[in-house]
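Peer 1: no sequence for this one, just the structure:
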């Protein structure tokens, strides 16, 4: 080991503080403090509240370092007002004479995946407080810690800016889709009788509409509605046997349903071998395909890489007529309906048949061509920016 680094035990350089466990009746719809649970920690924006006045160490303030240790895992620098943090979250108070808080955040972020291998519990996986406090931490001196933290923070700021730009770009593309294919106000040249980028909005300007019994609403004359599975090829994923070692740690990305929340998808936590693809029910799809998670919270994304996926994911392959940009926003606009069709109390889900039978609007080809000209460059710019973010982070980690 380099003399510039030394190992310390986390519990000797940082205090690990438990959050508070709550009874359901203590979680309110309104109150003085928001209660930060693991779901809120990552993506869930549905909050409970509390009016309880607790010991000061049961609150977290803006800038505090936290760590989720049950079901979902990882560190977070809290950005927001004073909240109460739940029992499944630790607050970490570093000894500032020994370890820099931001450096520790990035160190734990890097170590989280390896820590998950030490989880306990058959129903709800968790990391024990004893394990966390005894975790060896490889740290340089404080000057170098601060320098590393500064470099990584600057990169994170750049990535956050790029993510905001991407969100705005996706919102722009979504607005075009909704305006053209939900409100049916695509640009149309009535004199020439065809779509034109400089034309007037079709429906608002009196374009002819006809009743469609599948959608139970009017659609532009000449358009059709068919079942998605009749016009696009769909694939259900699968999981290679975990008992066969040669199936795993290969060079083919393999995705679980949780990873479909990324947009676009440009990496995977696990990889499998080509032999696993041949000898298991998993499916392989090329970059540009659309993926839909069909378990719990249904999400849709576009592959920025070639990848396989598990049985909680349905893949939809683009073709000459229907490109990923149109498929993606079509499925995205249908998520609420699909969510209402889920069954199963423990693991709410839909199946591939429901996806295949979903109504799919087939516009005229000229409208689609105009749409692709406007939206495909936006989608490609998003993918390129995410790839640059990922590449920069990988280089810095190395």
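Peer 2: Happy to help now that I have it. The shown structure was predicted, so the numbers you read here are calculated from the model rather than taken from an experiment. Numbers count the residues shown, from 1 in each chain.

Peer 1: CA only for contacts and neighbour counts going forward, please
Peer 2: Will do.

Peer 1: leaving out the residues flanking it, which one is nearest to residue 217?
Peer 2: Spatial nearest neighbour of residue 217, chain neighbours left out: residue 211 (5.7 Å); criterion: CA to CA, 6 or more residues apart in numbering.

Peer 1: the nearest residue to residue 313 once chain neighbours are set aside: how many residues sit nearby?
Peer 2: Nearest residue to residue 313 in three dimensions, chain neighbours excluded: residue 293, at 4.4 Å (CA to CA, 6+ apart). Look at residue 293: counted by other CA atoms under 10 Å, it has 26 neighbours.

Peer 1: swap in residue 116?
Peer 2: Other residues close to residue 116 by other CA under 10 Å number 18.

Peer 1: would you confirm that it contacts residue 127?
Peer 2: Yes. If you go by CA atoms under 8 Å, residue 116 and residue 127 touch, sitting 7.4 Å apart.

Peer 1: ok, back up a step: next, the residue nearest to residue 217: secondary structure please.
Peer 2: Secondary structure for residue 211, judged by DSSP: H, G, I helix; E, B strand; the rest coil, is strand.

Peer 1: take this one as well and set it beside the first:
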């Protein structure tokens, strides 16, 4: 059985069994849940683990004992797992030896014939078509015979290796971002637990010691004594507060099924918030109209940056911190809305509290229902927690906020990379894009695509008279770009476009097409942004937009985007914003000297205006 795919010239169609060993996993013991089979040193990968692996199995939820291994099989690292029941045709390549049950098929590639990563990418492309072959009635499933009937298109091994390398570099970065985010989450939770559960800084001071890893100014905010409270011993001066005294807790207004649309403003339920809480992208299944959204927002508000949504029916307690880019509404009853902080803005404190063992226990204690569990607004309001001083809240926020921002930036970058990978995948496997040799980055092609795709605010004006007399932000010149007319640049538009292409959710990857080859993806081209735009591309964009005589290099461009993004347009506010942005981009931040020199340069070429402590982007310059 072949699929209706364009097969490039020189490619062949083969069965999976022609390329290596194909066999079902083993789980011979009955009953399968016998306790003595589990809890040992041998990883036991199940269908859910494969589905969650995103192509590479890096973790598992169960292990086999020696007895478990004896009735199963330990498959080698590099085995491709293929699910054949429940989650159909999901695939993941083992990154370590592991066992799996007979609901998973293992493919061990003959390395002289195929690249297992290439074969896994073919499976991704064909997944929906394979799923259509599912034969189960109660629970969909496929079998070895189904796979044996399928013909897979493959090129020569050298071409397989090139395609797998290009797509694999994207997946490598996605998995690296995932691992970094796991570390960031652990760091945030460790700090929360130390400060607000174990009270380590207080206990250190009680012992006459300096709190570990804490500067003297922060340590001075913590008391030196624990006192009794209704929640046990807590630091002196801290309070036991009910959640309702810290925030408003509400639900959404009712949206009826007849109002659901296939496009518009996303409408989320518990399943979407659960996926977002895991750092996954979401493709909305339901929308409402823009008019209905605005009506609901005007009457009762809509989720905004810093709000928290909690899954409240069925799967309970998953939390999502709303981002500044989010625009959606949500289903009443399924989700609970934490908003309108009453004293201090403490979203990170509350997010970490909900994730902590203390928070999870509190949520567990207020669940109601047996068939389908739920939590209520009333019960949430009544939860009590240890509440520190405002100064400690502020210090915790300042410490944790960069971790959250980096976490969110990594998620956005991974989504962009996944979109690029999924765009390239069918093009590479159909021969629409060919990889020649090592792959050369055609920077000029990418620059031209970006300039055509985006509005950088560049316009030609033929007469000097078109410039208003005394207009703030114009540079008057004679010659081609002066009195005889010239090309003018709207600075706000230009910087907004620069912000777009240098941000984690930038569009560079979406339009780069076949210019995305191995040099970029392997990191051999210098990276300057939290997307995959090379330094040379960004420099050429700046030259094309602002002109050769007013060169704006990549670090100047990031500073301009910092000025654009900063809520506080003072020197201190912009200094803080650029430090955050460069940190997100994994670049060294500007020190005061470089910051000052860059601002003075940008002012000298007419892009910004420095007025005391305040910085403003100018309106327009003549490109020169």
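Peer 2: Okay, I see it. Here the structure is a predicted model, which is why all the values come from computation and not from measurement.

Peer 1: drop the TM-score for these two in here.
Peer 2: The TM-score (TM-score structural alignment, normalised by the length of structure 1) is 0.75; 384 aligned residues with a CA RMSD of 4.4 Å.

Peer 1: re earlier: which ones are touching the residue nearest to residue 217 of structure 1?
Peer 2: Shown in contact with residue 211 of structure 1 (CA atoms under 8 Å, 6 or more residues apart in numbering): 217, 218, 219.

Peer 1: what residue in structure 2 is paired with it?
Peer 2: Aligned counterpart of residue 211 of structure 1 in structure 2: residue 228 (TM-score structural alignment).

Peer 1: from the contact counts, what lies against the helix or strand harbouring residue 537 of structure 2?
Peer 2: Element membership for residue 537 of structure 2 (DSSP states H and E) is helix 535-546. Here helix 535-546 of structure 2 touches helix 443-453, helix 554-565, going by 3 or more CA pairs under 8 Å, 6 or more residues apart in numbering; DSSP states H and E.

Peer 1: what's the first one aligned against in structure 1?
Peer 2: It refers to helix 443-453 of structure 2. On structure 1, no counterpart of helix 443-453 of structure 2 exists by TM-score structural alignment.

Peer 1: what's downstream of that helix, the next helix or strand?
Peer 2: Once the chain leaves helix 443-453 of structure 2, the next helix or strand it forms, by DSSP H and E, is strand 458-461.

Peer 1: my read: the residue nearest to residue 313 of structure 1 touches residue 310, true?
Peer 2: No. Residue 293 of structure 1 is not in contact with residue 310 according to CA under 8 Å; the separation is 9.4 Å.

Peer 1: quick check: neighbours shared by those two?
Peer 2: Residues within reach of residue 293 of structure 1 and of residue 310 at once, by CA under 8 Å, 6+ apart, are residue 257.

Peer 1: contacts for stretch 40-52 of structure 1?
Peer 2: Residues from elsewhere that reach stretch 40-52 of structure 1 (CA under 8 Å, 6+ apart): 26-36, 39, 68, 76.

Peer 1: list the buried ones in stretch 331-339 of structure 1?
Peer 2: Using 16 or more other CA atoms under 10 Å as the test for burial, stretch 331-339 of structure 1 gives 331, 332, 335, 338, 339.

Peer 1: if you could redo that for stretch 345-353 of structure 1, that was the one I meant.
Peer 2: By 16+ other CA under 10 Å, the buried positions in stretch 345-353 of structure 1 come out as 349, 350, 351, 352.

Peer 1: one more: stretch 64-80 of structure 2?
Peer 2: Using 16+ other CA under 10 Å as the test for burial, stretch 64-80 of structure 2 gives 64, 65, 68, 69, 72, 73, 74, 75, 78, 79, 80.

Peer 1: quick one, strands of the stretch 51-200 of structure 2?
Peer 2: Using DSSP state E, counting those that start in this stretch, the strands of the stretch 51-200 of structure 2 run over 55-57, 62-64, 80-83, 91-94, 104-109, 152-154.

Peer 1: can you pull the contacts of the aligned partner of residue 355 of structure 2 in structure 1?
Peer 2: Applying TM-score structural alignment, one finds that residue 355 of structure 2 aligns to residue 332 in structure 1. For residue 332 of structure 1, the contact set (CA under 8 Å, 6+ apart) comprises 299, 300.

Peer 1: am I right that residue 332 of structure 1 is in a helix?
Peer 2: Yes. Under three-state DSSP, residue 332 of structure 1 falls within a helix.

Peer 1: quick one on the thing from earlier: overlap between the contacts of residue 211 of structure 1 and structure 2?
Peer 2: Mapping the contacts of residue 211 of structure 1 onto structure 2 (both residues aligned by TM-score structural alignment, their matches' CA atoms under 8 Å) leaves 217, 218 still in contact.

Peer 1: restricted to strands, list the contacts of residue 211 of structure 1.
Peer 2: Among the contacts of residue 211 of structure 1, DSSP state E puts 217, 218, 219 in strands.

Peer 1: just give me the mean distance for the strand ranked longest in structure 1 relative to structure 2.
Peer 2: Ranked by residue count and defined by DSSP E, the top strand of structure 1 is strand 248-255. Compared with structure 2 after the fit, strand 248-255 of structure 1 shows a mean deviation of 4.7 Å (mean CA distance after the TM-score superposition for structure 1).

Peer 1: let me see the residues that make contact with that strand.
Peer 2: 242, 267-274, 276, 306-310.

Peer 1: and of those residues, the nearest to residue 390 of structure 1?
Peer 2: Ranked by distance to residue 390 of structure 1 (CA to CA), the contacts of strand 248-255 of structure 1 are led by residue 267 at 8.5 Å.

Peer 1: now the closest one, nearest residue through space, not along the chain?
Peer 2: residue 253 (7.0 Å).
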